[in-house]
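In: Could you look at this predicted model? Sequence included:
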Amino acid sequence: MKSFVIVLKMLLGTWIFTPVVAQDSANTLRAEQVLELVRAFHPVAKQSAIQVGQAEADLVTARGGFDPVLGAYVARKRFGGTNYYNRVSPEIAIPTWYGIEIHSGIENYTGERLDPTMTKGQSAYVGVSIPLAKDLLMDKRRAVLKQARIFRTLADTEQRLVLNDLLMNAMDAYWQWVSSYNQYTLMQANVDINKQRLDFVRKSLQNGERAAIDTIETLAQLQSFQYQQNQYRVEFRNAGLQLSAFLWTASGEPYNLPETIVPPADWDNEQSTKDFDLDLASLLTTTEQNHPELQAYDFKLRALDIEKKLKFQQLLPKADFRYNHLSKGYNAFASVSEAPIFDNNYQYGFKFEIPMRLSAGRGEYKKAKLKIEESQLAQMQKRLDLQVKIRQYHNDLLNLREQIQLQNLNLSNYQQLVKAEEVRFKNGESSLFLINTRENKAIEARQKLIELKAKYFKVIYALQWSAGLLN
């Protein structure tokens, strides 16, 4: 009996229910490494970068609305042996930001039956086209370019938002993987301990030191742990598959995480998250100022405001003025100093039109205003949702800290109960059944502690995610 108690004490009393596994740092995977791999190689991260490139291309396209345009018109008519006219008139038009268009060209008209309004021979002109009402303060070209600039910046913001969500999903999978691995190794250690115990009890039975019922008791305990070990191993493998979905190689191939790669031994060391902002007031301020989802609403509202200004132009009459200064020959400035602009050598035109009821303009303008109101309300709701989410996660964080402290004490108490039961067993006041019962409670406490710690770190990352900082 004395030898049995000594060995039993070695098997139970020296075991702190924390399996110690020798690890090679090259075979471990940390949370920050997962984040780096996802940022660098995940297809969704690459797609978000492509969207930024598309926004840049759209910006280049929008700038094309202000490119100078070179054109030419060539015409000739000959009928019944008569040369009616020959016309050659190249022109260059240069759009400017404020809706004014500068143009210049040369003309050469020859023929026997020219339109009397045409200037025969070589002539040149330089002039401007000016919108006096509609399109003066805003036109489609300016609206498209302004919105393209906004959407280019919006693309960066949306990329941050995509990465923020993607990295949080990766962290969910990672901490589930960490929890599953530690549950599996804990149960693996329990199986090894109970195998040694079963061997010893069998030898004690052969020596007449133990009853046969103790062998059954020990075997039942071992089989229970073996069953749980198999369950946790499957959970660990499945968690590895879930985590593998976020891991890709540099060549764009999916990476299957092998079982030989495991979490680090110091996975529950808070030093890994020491640089994270966990202060509630600071997180709320950061969210208000920098959260990509709220910033996206800001950019969309700016784009909608430009659209509203453009739609307002439809409420204005179209009043366009075009003026050309004319010169003989191909020098458009040859007669500039000969007379005032409306005295000689000029051509102008004025066009005015306005819909009588402005129905289309009023309808489009109202729709633009309603879109802005709708987006403002959505932004307010999103701001409130984010604030509530941050407060909830912060409450969870504080609660989990306290729960972990209590669970550490709980585990320590159960370990002391196991040792106390050993003493009673040594004095003949207890049984192997009671020792197993105490042991099971201690293991359950250790399992709960693993779950709480994994959840604690997941909440830390969730806090960063809810504030838009995971990118």
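Out: Good, I have the coordinates.
In: CA only for contacts and neighbour counts going forward, please
Out: Noted.
In: any idea which element the residue nearest to L315 when sequence neighbours are not counted lies in?
Out: In space, and not counting its chain neighbours, L315 is closest to G361: 5.2 Å by CA to CA, 6 or more residues apart in numbering. Using DSSP states H and E, G361 falls within helix 359-426.
In: which residues does the nearest residue to Q407 once chain neighbours are set aside contact?
Out: Spatial nearest neighbour of Q407, chain neighbours left out: L449 (6.0 Å); criterion: CA to CA, 6+ apart. L449 makes contact with I404, Q407, N408 under the criterion CA atoms under 8 Å, 6 or more residues apart in numbering.
In: another one to put next to it:
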Amino acid sequence: MRGTPRQHAPGPGSDVSEEPRASRPWRAPCAAALCGLVLTSWSPPASARGVSSSSPPPLSLEEVLASTASHFPLIEAARLEAEAARMELLAAQGGFDPELKARATAFPVGPYPYTRLEATLQQPTPYHGATVFGGWRRGDGKIPEYYGNLETLSAGELRAGVTVPLWRNGPVDRRRATLERARLGHTAAEHSVRQAALDASRNAAHRYWDWVAAGRRKAIAGELLEFARARDTQLAKRVRKGDLAALELTDNQRALAQRESQVVAAERLLKQAALELALFLRDADGNPVPVLPERLPADFPALDAPPPAAEPLGDMLARRPDVSRLEAQAAQQRVEARFAANQQAPLIDVTVAAAQDLGSGPERLRKTELEVGVVLDVPLLNRAARGRDGSTRASVARVEAQLRLQRERAAVEVGDARAALDAAGSRVLLARTEAAAARELAQGERTRLRHGDSSLLLVNLREQTAAEAQVREVDALAEYFKAAATLRAALALPVATVTTPGR
């Protein structure tokens, strides 16, 4: 795919009335093309450019975006934050790890020499805060009567049971709240990675089109310089023949110096754009890759692909990672608020356990035991719990206000991006019309000069005006493609689709 054809013209030393090859880079497109949106990089085949097959291929936008996605430091930093959040989730899951406790006690000297061995395994569960436990204990020796509960048969006692909180820590407890917050935190971190990728892709696309535009501006400045150089040769011949005043040659040499200065300035801006683009084009080690001017595409791509269609606001918001991240953070605060509210309730824990002794010993120890217990804890003032509850409620309201603003801001960003794209398309049409007219006027003035009906001053003015019009056309095209990238990023869509580089 290629833009409109250029008019061919001879190089330096040719007739001053003819136009250089690159002086007509674009023709006005049909009006329907302005609804298009192309975010793919393009260049003609090597044979059409007249370069050898060993020349580096034109740098495509997709190559820049692929490098950005793989190696851009801010995206890598967001990935590391997501990995840290994943480790926090693993730590929260560890709150439900089983716990084994063992204890050994001996009283070898005294009126009641005895030993006591005990081991307990506890397993917290996510089911209403219940904790199941089991264990084994053994008491051996001369156990005092007032410690009769320590006495067991020869093989010890097996014990199992469950503790269930009925009110406080029942619907939600610290373990489950921490786990849910960690899950939501990991989700928010994943959305942060997506947001970092979108931002980096949009910025990379902007820097890419700035670089392409800088290359076109340098080419325009070079074409303008070639006009003056070719004319200088012809004017010098006429001065030597005596049919032209030397002042005309001096004026052209002034224009030549001015245009050489413009080329130097354009080269500086091209190098600056290349350096900024190199931040997004990196090698396998993540180091910036110098962007060579030889990799500049020949022109901007055509405007022939439709922009993203309008869609319901909810569909767009569902894709936006910044909105999704705030939704996850709001959910985190709601979990904490639910836990804080529950902590104001009284603690009522019920424990049910059964025990059975094994081995030889007194008959009275052989019966199965069943234990039922209730623990009640009622704070009187409860100011700590009430304070935490009020604090978390305020945090929920704060994040929900931020979320509401972010949704509204997302809608505004999309609307503004669409308006910017439409305006840029209109500007391209107008700039192309202006550039075509300015080139035609410059060509006509050169023809008049050849026939002696014009002056070098008018020719220089016409050429400078034509060059400025072409620069405005380049600026309009760069603005259009940057607006297209901004719109797709605002819609949380890929900034560019992958195509064959140099296509």
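Out: Thanks, I have it. Keep in mind the model is a prediction, meaning the values are calculated, not measured.
In: just to revisit the earlier point, how close does the residue nearest to Q407 of the first structure sit to D172 of the first structure?
Out: 18 Å (CA to CA, to the nearest Å).
In: Ok, Q33 of the first structure next?
Out: 14 Å.
In: Those two: which has the busier surroundings?
Out: D172 (19 against 11; other CA atoms under 10 Å).
In: That one maps to what in the second structure?
Out: Matched by TM-score structural alignment, D172 of the first structure corresponds to H206 in the second structure.
In: Locate that match within the secondary structure: which element?
Out: Counting by DSSP H and E, H206 of the second structure is part of helix 174-241.
In: Which elements pack onto that helix?
Out: helix 61-71, helix 73-93, helix 246-278, helix 321-342, helix 456-490 (3 or more CA pairs under 8 Å, 6 or more residues apart in numbering; DSSP states H and E).
In: Need the ones you listed in a markdown table (columns: distance to A189 of the second structure).
Out: Putting those into a markdown table (distance: least, CA to CA, whole Å) gives the following:
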| stretch | distance to A189 of the second structure |
| --- | --- |
| helix 61-71 | 17 |
| helix 73-93 | 5 |
| helix 246-278 | 27 |
| helix 321-342 | 7 |
| helix 456-490 | 19 |
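In: who wins for proximity to L449 of the second structure among these?
Out: helix 456-490 (7.2 Å; CA to CA).
In: how far out from the middle of the chain is the closest one?
Out: In terms of CA atoms, centre = their mean, to the nearest Å, the centre of helix 456-490 of the second structure is found 30 Å from the chain centre.
In: go on, stretch 431-445 of the first structure?
Out: Worked out by CA atoms, centre = their mean, stretch 431-445 of the first structure lies 47 Å from the chain centre.
In: The residue of the second structure most remote from its centre and E260 of the second structure: what is the separation?
Out: Here the second structure reaches farthest from its C-alpha mean at P111, the gap being 75.3 Å by CA atoms, centre = their mean. Note on P111 of the second structure: its distance to E260 of the second structure, by CA to CA, is 111 Å.
In: Over to A82 of the second structure?
Out: 52 Å.
In: now do T351 of the second structure
Out: Counting by CA to CA - T351 of the second structure and E260 of the second structure are separated by 92 Å.
In: Mind telling me what E327 of the second structure corresponds to in the first structure?
Out: Under TM-score structural alignment, E327 of the second structure pairs with D298 in the first structure.
In: so who does that match touch?
Out: So D298 of the first structure contacts nothing (CA under 8 Å, 6+ apart).
In: Name the residues that touch stretch 91-100 of the first structure?
Out: Counting by CA under 8 Å, 6+ apart, 65-72, 101-106, 128-131, 135-139, 142 sit against stretch 91-100 of the first structure.
In: give the contact list for the residue mapped onto K453 of the first structure from the second structure.
Out: Under the alignment (TM-score structural alignment), K453 of the first structure maps onto L477 of the second structure. The neighbourhood of L477 of the second structure, defined by CA under 8 Å, 6+ apart, consists of F300, A424, V428.
In: and Y73 of the first structure, helix, strand or coil?
Out: Of the three states, Y73 of the first structure takes strand under DSSP: H, G, I helix; E, B strand; the rest coil.
In: Assess the claim that it and I106 are in contact.
Out: No: assessed by CA atoms under 8 Å, Y73 of the first structure is found out of contact with I106, at 10.5 Å.
In: overlap in contacts of the two?
Out: S89, P90.
In: With neighbour numbers in mind, choose between the two.
Out: The residue with more neighbours, out of Y73 of the first structure and I106, is I106; 22 against 10, by other CA under 10 Å.
In: Could you tell me where stretch 135-151 of the first structure falls in the second structure?
Out: Using TM-score structural alignment, stretch 135-151 of the first structure pairs with 169-185 in the second structure.
In: Identify the residues contacting the matching stretch?
Out: 85-86, 88-89, 92-93, 95-96, 126, 128-130, 164, 328-329, 331-332, 335-336, 338-339, 342-343, 347.
In: Buried subset of those residues, written for PyMOL?
Out: Restricted to buried positions by 16 or more other CA atoms under 10 Å, the PyMOL selection for the contacts of stretch 169-185 of the second structure reads:
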select buried, resi 85+86+88+89+92+93+95+96+128+129+130+164+328+329+331+332+335+336+338+339+342+343+347
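In: How many residues are close by Q231 of the first structure?
Out: 15.
In: what lines up against it once you look at the second structure?
Out: Checking TM-score structural alignment: Q231 of the first structure goes with A265.
In: any idea how far Q272 of the second structure is from its match?
Out: In terms of CA to CA, A265 of the second structure sits 11 Å off from Q272 of the second structure.
In: And L150 of the second structure, by the same measure?
Out: 83 Å.
In: Check A478 of the second structure too.
Out: For A478 of the second structure relative to Q272 of the second structure (CA to CA), the value is 16 Å.
In: What's the local residue count around the counterpart of N345 of the first structure in the second structure?
Out: Using TM-score structural alignment to pair residues, one finds that N345 of the first structure aligns to E369 in the second structure. Applying other CA under 10 Å, we find 12 residues neighbouring E369 of the second structure.
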